[in-house]
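Peer 1: Pasted the sequence and its predicted model underneath.
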Amino acid sequence: MVREVITYPNPILRKKSKDVEVFDQKLHTLLDDMNDTMKQHGGVGLAAIQIGIDLNVLIINIPLDKEGSEDDGKQLDENLIEAINPVITHKDGELVFTEGCLSIPGFHAEVTRAENIIVEYFDRQGQKQTMEANDFLAIAWQHEMEHLSGHVFIENLSFLKRKKFEKEWKRYLKENSKK
C-alpha cells in the first residue's frame, strides 16, 4: 500500500527513531508499504519516519541492472535493501554529491558525505547483516540513516545555502498550496 510521504518542515521528521524489537508480520507489512511508496514517488531510499513511523527502518533500491550498471532508473526487486536498526561501523573518504529527498520534493543540493562505509543491520527476518557500500550506495545509506536520527539533508548545507533553500522552499510551498 502506498502511504503519504511527510514533507519538510513537518515536526515528525525531527523525531529520533526507535529500535525495532519485534520482527513480525507488522514489520513485513511496513517494509512492503515503504517499497510501494518509494517506487510510487520515484525514490531510491525511504526511512520509516518519512511515512510517520518512528522506527529504525529504511529501504534502499539503487536502479541497477544485473551487471551492476545504471539501468534507466529501473529498480529491480533483487536489489532492494531492507535495513532494520542499521549502524555505520566504519566510514572513510569524502564525496560530494547532489542529493534530493522525497520529503523535500523538487530541491537538490550538494552534500559532502563519506565515500566508503560499512553498515551492520538486521533483515526482515531478524538476521544480522553487514554491508560495505561506496559511492552512490554509501550516500544513500547515510542520507536515509540521517532521517532515522531526526535530520534532513538540508541541515548539512552552509548557512548561506540554507537561507537560500528556506526562501525557495517557502515559495514552493506557497505555489503548491494554491493547486
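Peer 2: Happy to help now that I have it.

Peer 1: Going by C-alpha atoms from here, please, whenever you check contacts or count neighbours.
Peer 2: Fine.

Peer 1: Can you tell me the SS state at residue 30?
Peer 2: Per DSSP: H, G, I helix; E, B strand; the rest coil, the secondary structure class of residue 30 is helix.

Peer 1: how close does it get to residue 64?
Peer 2: As judged by C-alpha to C-alpha, to the nearest Å, residue 30 and residue 64 stand 24 Å apart.

Peer 1: Repeat that for residue 147.
Peer 2: For residue 147, the distance to residue 64 - C-alpha to C-alpha - is 24 Å.

Peer 1: So between those two, which is more surrounded?
Peer 2: Neighbours per residue, other C-alpha atoms under 10 Å: of residue 147 and residue 64, the larger number sits with residue 147, 26 against 17.

Peer 1: surely that one meets residue 52?
Peer 2: No: with contacts counted by C-alpha atoms under 8 Å, residue 147 stays clear of residue 52, the gap being 11.3 Å.

Peer 1: Which neighbours do those two have in common?
Peer 2: Common neighbours of residue 147 and residue 52, using C-alpha atoms under 8 Å, 6 or more residues apart in numbering, are residue 13.

Peer 1: The lengthiest strand in the chain - contacts with which helices or strands?
Peer 2: The strand that spans the most residues within the chain, counting by DSSP state E, is strand 81-92. Counting contacts by 3 or more C-alpha pairs under 8 Å, 6 or more residues apart in numbering; DSSP states H and E, strand 81-92 packs against strand 57-60, strand 116-122.

Peer 1: Can you tell me which of the ones you listed is most buried?
Peer 2: Each of the helices and strands packed on strand 81-92 was scored by mean neighbour count; the highest is strand 57-60, a mean of 25, by mean count of other C-alpha atoms under 10 Å.

Peer 1: residue ranges for the strands of this structure, please.
Peer 2: 45-47, 57-60, 81-92, 95-101, 104-113, 116-122, 128-134.

Peer 1: Need those strands in a markdown table (columns: distance to residue 14).
Peer 2: Shown next, in a markdown table, are these (distance: least, C-alpha to C-alpha, whole Å):
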| stretch | distance to residue 14 |
| --- | --- |
| strand 45-47 | 12 |
| strand 57-60 | 15 |
| strand 81-92 | 18 |
| strand 95-101 | 15 |
| strand 104-113 | 14 |
| strand 116-122 | 22 |
| strand 128-134 | 26 |
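
Peer 1: So which of those strands is the most surrounded?
Peer 2: Most buried of those, by mean neighbour count (mean count of other C-alpha under 10 Å): strand 45-47, with a mean of 27.

Peer 1: what's the closest non-adjacent residue to residue 122?
Peer 2: Leaving aside its sequence neighbours, residue 122 sits nearest to residue 128 (C-alpha to C-alpha, 6 or more residues apart in numbering; 4.4 Å).

Peer 1: Structure two is appended below for comparative analysis:
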Amino acid sequence: MIKEVITYPTPPSVEYATDVRLFNEELFSLIDDLKESINENGMDGLAAYQIGSYFNVVVIKKEDGSFLELINPRLISTNGKITTIESTAYFAGLTAEVTRYDNISIVYQDRESKQQYLKAEGAFAVLLQRKIDYTFGATFLSKLSKSEKAIFEKKLEYGSNIAIPESCPTTFRRDYLVKLSNILMITIALTLVVSLFISTQETLLGMWKYQLYTSYAVVGVNIVYFFYAQYEGKKYTSCTSCQIGNIIGTTFLALVKLTLLMLLSYFLVNPL
C-alpha cells in the first residue's frame, strides 16, 4: 500500500525508530509499503520513520530497479569526508550543503533475520547515512555547519531554495582599502604643499621620489581593491549590479585624483 511521506512542517508521528524483534508478516507488509511508496514518488529510498512507522527499517532502490532491504541498520566504521548538495523528502524542494563520511561500513539484518555486512562509498554512502539518520529521528539539519544551517533556515522561512531575501550591507572590508588609498594620496598632497616652501634641489628630489613610490603603492592598492571588491560583492547576489558600478567608479575616481596629483608634483616638485 502506498503511504504518505511526511514532509515539513508536519512533525513525525514517532520520535525515533526501534529495532525490529519479530520478523513476521507485519514487517514484510511494511517493507512492501516502503517499496510501493518509493516507486510512486520516484524516490531513491525511504526509512520507515518517514511514513510514521516506529520500526528501524530502511529500503533503498538500486540503479537496476531492485531493492535493498535494511533491517536494524547500524554504522560500524567510517572513513574520509565528502561534502555534497543534498535534498530530502522531508524538506521538499530544498537543498543544503552537507558534509558526511565518504566511506562507511554497516551491519543490518535481512528479512530472514540473518546478519549482513555492507560497505559503501561516495553517493551511495551519503544516501545510506541520510536514511539511517531518520531512524534516529534526525534529518540532515543536524549535520549542517553553523553558516549552512543559517542559510537553510532562511530557505525554510521563505519556502524557496534560491530566492533568499538579503540586503547589501552598508560597510565592507574593501572600504579599508579605499581608506588606505586616500591616506596615501593625502601624504602625496601634503608633500606637494610642503615642496612649495623648499628650495634645495636635493630635498626636492627626495620628496619627488617619495611621491613617485607612494603613487606606485596607491596604484597597487587600487588594483587589489578592484579585484577583492568584486569577490566580496559576489556574496550578496541581490545587489551585485549596483556594487560593480560602485567598484568601477571608486577605482576610476581614485586613479584620476592620483594622476592630477602626480602631474602637479611633476611640474612643481620634480627638480629634474
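Peer 2: Yep, that arrived. Remember, it's a predicted structure, so these values are computed and weren't measured experimentally.

Peer 1: overall similarity of the pair, as a TM-score.
Peer 2: Once superposed, the chains reach a TM-score of 0.83 (TM-score structural alignment, normalised by the length of structure 1), with 160 aligned residues with a C-alpha RMSD of 1.7 Å.

Peer 1: Go ahead and confirm the residue nearest to residue 122 of structure 1 touches residue 87.
Peer 2: No: using C-alpha under 8 Å, residue 128 of structure 1 is not in contact with residue 87; the gap is 11.3 Å.

Peer 1: Identify the residue spatially nearest to the spatially most central residue of structure 1, adjacent ones excluded.
Peer 2: Central residue of structure 1 (C-alpha atoms, centre = their mean): residue 144, 3.0 Å from the mean position. Spatial nearest neighbour of residue 144 of structure 1, chain neighbours left out: residue 47 (5.7 Å); criterion: C-alpha to C-alpha, 6+ apart.

Peer 1: The residue nearest to residue 122 of structure 1 -> structure 2?
Peer 2: By TM-score structural alignment, residue 128 of structure 1 lines up with residue 115 in structure 2.

Peer 1: mind checking how far residue 150 of structure 2 is from residue 112 of structure 2?
Peer 2: According to C-alpha to C-alpha, residue 150 of structure 2 stands 44 Å off from residue 112 of structure 2.

Peer 1: Neighbour count: the two, which is higher?
Peer 2: residue 150 (11 against 8).

Peer 1: and that one, what pairs with it in structure 1?
Peer 2: Checking TM-score structural alignment: residue 150 of structure 2 goes with residue 163.

Peer 1: list the contacts for the closest residue in space to residue 45 of structure 1 that isn't next to it in sequence?
Peer 2: In this structure, residue 45 of structure 1 finds its nearest non-sequential neighbour in residue 60, 4.2 Å apart by C-alpha to C-alpha, 6+ apart. If a contact means C-alpha under 8 Å, 6+ apart, then residue 60 of structure 1 has 44-46, 80-82, 140-141 as its contacts.

Peer 1: Make JSON lines out of these and add distance to residue 36 of structure 1.
Peer 2: As requested, the contacts of residue 60 of structure 1 are exported to JSON lines (distance: C-alpha to C-alpha, whole Å):
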{"residue": "44", "distance to residue 36 of structure 1": "12"}
{"residue": "45", "distance to residue 36 of structure 1": "11"}
{"residue": "46", "distance to residue 36 of structure 1": "10"}
{"residue": "80", "distance to residue 36 of structure 1": "12"}
{"residue": "81", "distance to residue 36 of structure 1": "14"}
{"residue": "82", "distance to residue 36 of structure 1": "13"}
{"residue": "140", "distance to residue 36 of structure 1": "18"}
{"residue": "141", "distance to residue 36 of structure 1": "19"}
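
Peer 1: Out of those, which comes closest to residue 133 of structure 1?
Peer 2: residue 141 (8.2 Å; C-alpha to C-alpha).

Peer 1: contacting residues around that closest one?
Peer 2: Contacts of residue 141 of structure 1 by C-alpha under 8 Å, 6+ apart are residue 60.

Peer 1: Quick check: the aligned residue for it in structure 2?
Peer 2: Residue 141 of structure 1 maps onto residue 128 of structure 2 when the alignment is built from TM-score structural alignment.

Peer 1: how far away is that match from residue 23 of structure 2?
Peer 2: 22 Å.

Peer 1: again with residue 210 of structure 2
Peer 2: Counting by C-alpha to C-alpha, the gap from residue 210 of structure 2 to residue 23 of structure 2 is 87 Å.

Peer 1: cool, and residue 86 of structure 2?
Peer 2: From residue 86 of structure 2 to residue 23 of structure 2 the distance is 33 Å (C-alpha to C-alpha).

Peer 1: Buried ones in the helix ranked longest in structure 1, by neighbour count?
Peer 2: Assignment by DSSP state H gives helix 159-177 as the longest helix of structure 1. By neighbour count on 16 or more other C-alpha atoms under 10 Å, the buried set for helix 159-177 of structure 1 is 165, 169.

Peer 1: if we can go back for a sec, which among the strands of structure 1 is found nearest to residue 12 of structure 1?
Peer 2: Closest to residue 12 of structure 1 of the strands of structure 1 is strand 45-47 (C-alpha to C-alpha; 12.1 Å).

Peer 1: Point out the other elements, helices or strands, that that closest one touches.
Peer 2: Judged by 3+ C-alpha pairs under 8 Å, 6+ apart, strand 45-47 of structure 1 is in contact with helix 25-41, strand 57-60, helix 135-148.

Peer 1: what's the mean distance for the shortest one versus structure 2?
Peer 2: After superposition onto structure 2, strand 57-60 of structure 1 sits on average 0.7 Å from its aligned residues (mean C-alpha distance after the TM-score superposition for structure 1).

Peer 1: For residue 53 of structure 1, which residues are in contact?
Peer 2: Applying C-alpha under 8 Å, 6+ apart, no residues qualify as near residue 53 of structure 1.

Peer 1: hey, which of the helices and strands packed on strand 45-47 of structure 1 is tucked in deepest?
Peer 2: By mean count of other C-alpha under 10 Å, these have strand 57-60 as the most buried, with a mean of 25.

Peer 1: I'd like to know how many residues surround the closest residue to residue 148 of structure 1 other than its chain neighbours.
Peer 2: Take residue 148 of structure 1 and drop its neighbours on the chain: the residue closest to it by C-alpha to C-alpha, 6+ apart is residue 17, 5.1 Å away. Residues lying near residue 17 of structure 1 (other C-alpha under 10 Å) number 21.
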